[in-house]
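**Q** The sequence and its predicted three-dimensional model are supplied below.
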Amino acid sequence: MILVTQELRLALRANALAADQPGHDPAPVVKLFNPVGAGIWLATELDEDGDTLFGLADLGFGCPELGSFSLSEIISVRLPFGLAIERDLCFAGRFPLSVYAEAARRASHIIEFDEQLKAAAAELARR
C-alpha cells in the first residue's frame, strides 16, 4: 500500500506552505497506524524534503505529541506476520489538529470519537 499518495502529498504540502498564515490549524490529512499494536500518526503537513511530516503522534506510551516524524522511517517499520504500517483509507479529519491534540491530551491517546472531539473543541474555544 502506498502510505501517502500524490493527492495526499499535494494536500500536505499545501498545508505546509500555508503554515505562516495567521490561525493556521489544518485538519489532519492522513492517518497512519500500526495494525497489530500501538502507533498512530495524524499528519497535517509535509516538508519540502518530501519525507518530514508534521502532526500528532501517539506511540502508545500515554503521551501523544505534536511534532515531526519521518515518512521513510514509518515505511521501513516491519511488523509481525509480514505486516507494515498502514493508512486508514476511511479517515477524514473533521476537526483542526489542535482539537485532536487537546482530546489526546485529555485521554492520554489519540481518539476519534465525535463527543470527545467536540468537548475538546469547546474547551479550546473557551480559552
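**A** On my side now, so go ahead. Numbers count the residues shown, from 1 in each chain.

**Q** only C-alpha atoms for contact and neighbour calcs from this point on.
**A** Noted.

**Q** ok, which stretches of the protein are strands?
**A** Along the chain, the segments classed as strands by DSSP state E run 30-33, 40-46, 52-58, 65-70, 86-87.

**Q** To residue 105, which of the ones you listed lies closest?
**A** strand 65-70 (8.5 Å; CA to CA).

**Q** Now do the buried residues in the closest one.
**A** 65-66, 68-69 (16 or more other CA atoms under 10 Å).

**Q** Strand 40-46 and that one, what's the angle between them?
**A** Computed by axes from the mean of the first three to the mean of the last three CA atoms, to 10 degrees, the angle separating strand 65-70 from strand 40-46 equals 70 degrees.

**Q** Quick one: residues in contact with strand 65-70.
**A** Residues outside strand 65-70 that contact it (CA atoms under 8 Å, 6 or more residues apart in numbering): 51-58, 101.

**Q** Structure two is appended below for comparative analysis:
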Amino acid sequence: MIGYFPEGIDIYFDNVGGEMLEAAVANMNIFGRVAVCGVISEYTDAGKRAALDMLDVVYKRITIRGFLAGDLINLFGEFISSAVNYLRSGKMNVIEDISKGVETVPSAFVGLFRGDIVGKKIVQIADE
C-alpha cells in the first residue's frame, strides 16, 4: 500500500477491515482520520479480525469512527453534488482496480473478501 501513498494517508474510508485497515493505519499521517462503514473481510471469517497497531493510533493521533450509511441519508443530495464537483475539478481522484474478462469474476469476487483490492473493483466484460 505504501507505493500508492508515498506521502501517507490523511483520510481513509474503510469497508473491508482486516489487512486493508491495518495497512491504512500503518500508512496514516499524523491526525489521520478513518471512517469505518463495514468489515467485509470478517463477514465470512469471524476469526479474521484487524489487529491495529495501537501505538500508531496513539502516536499519530488517528481518529477512527464507525458509522452506518443510513445515519447520514439526509446528506445524500449534498454529498452527490459536492462529490461530482470534486471529481470534475480534480480535487478528488478515483482509484480503480480493473480485471478484464468474464473469467476474472470469481477471483475478483474472492479478492473482495481477502482485501486484495485497492480502490473500486471493476470487472470489464467487453472492450470499450
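**A** Cool, the structure landed. Source: prediction; values computed, not measured.

**Q** Quick TM-score on the pair, please.
**A** After superposition, the two chains reach a TM-score of 0.24 (TM-score structural alignment, normalised by the length of the first structure), with 61 aligned residues with a CA RMSD of 5.2 Å.

**Q** Point out the most buried one among the strands of the first structure.
**A** strand 40-46 (a mean of 26; mean count of other CA atoms under 10 Å).

**Q** Excluding chain neighbours, what is closest to residue 65 of the second structure?
**A** residue 35 (5.1 Å; CA to CA, 6 or more residues apart in numbering).

**Q** can you count the residues close to that neighbour?
**A** 15 (other CA atoms under 10 Å).

**Q** tell me which of the buried residues of strand 65-70 of the first structure is nearest to residue 125 of the first structure?
**A** residue 66 (19.4 Å).

**Q** Longest helix in the second structure, please.
**A** The helix spanning the most residues in the second structure, taking DSSP state H as the definition, is helix 76-89.

**Q** Toward the C-terminus, what is the element adjacent to that helix?
**A** In the C-terminal direction, the helix or strand that comes right after helix 76-89 of the second structure (DSSP states H and E) is strand 96-100.

**Q** Quick one: work out the angle between the helix or strand following that next one and strand 96-100.
**A** Remark: after strand 96-100 of the second structure, the chain's next helix or strand is helix 105-114, criterion DSSP H and E. Counting by the same axes, to 10 degrees, helix 105-114 of the second structure points 150 degrees away from the direction of strand 96-100.

**Q** which other helices and strands contact helix 105-114 of the second structure?
**A** helix 40-43, strand 120-124 (3 or more CA pairs under 8 Å, 6 or more residues apart in numbering; DSSP states H and E).

**Q** between that helix and strand 120-124, how big is the angle?
**A** 170 degrees.

**Q** In helix 105-114 of the second structure, which residues are buried?
**A** 105, 108, 113-114.

**Q** Please, which helix or strand holds the residue nearest to residue 65 of the second structure?
**A** strand 28-36.

**Q** For that strand, name the packing helices and strands.
**A** Packed next to strand 28-36 of the second structure, using 3+ CA pairs under 8 Å, 6+ apart, are strand 9-14, strand 63-66.

**Q** Next up, the contacts around the closest residue in space to residue 12 of the first structure that isn't next to it in sequence.
**A** The spatially closest residue to residue 12 of the first structure, leaving aside those adjacent along the chain, is residue 45, at 4.3 Å (CA to CA, 6+ apart). Contacts for residue 45 of the first structure were tallied using CA under 8 Å, 6+ apart; they are 11-16, 29, 53-55.
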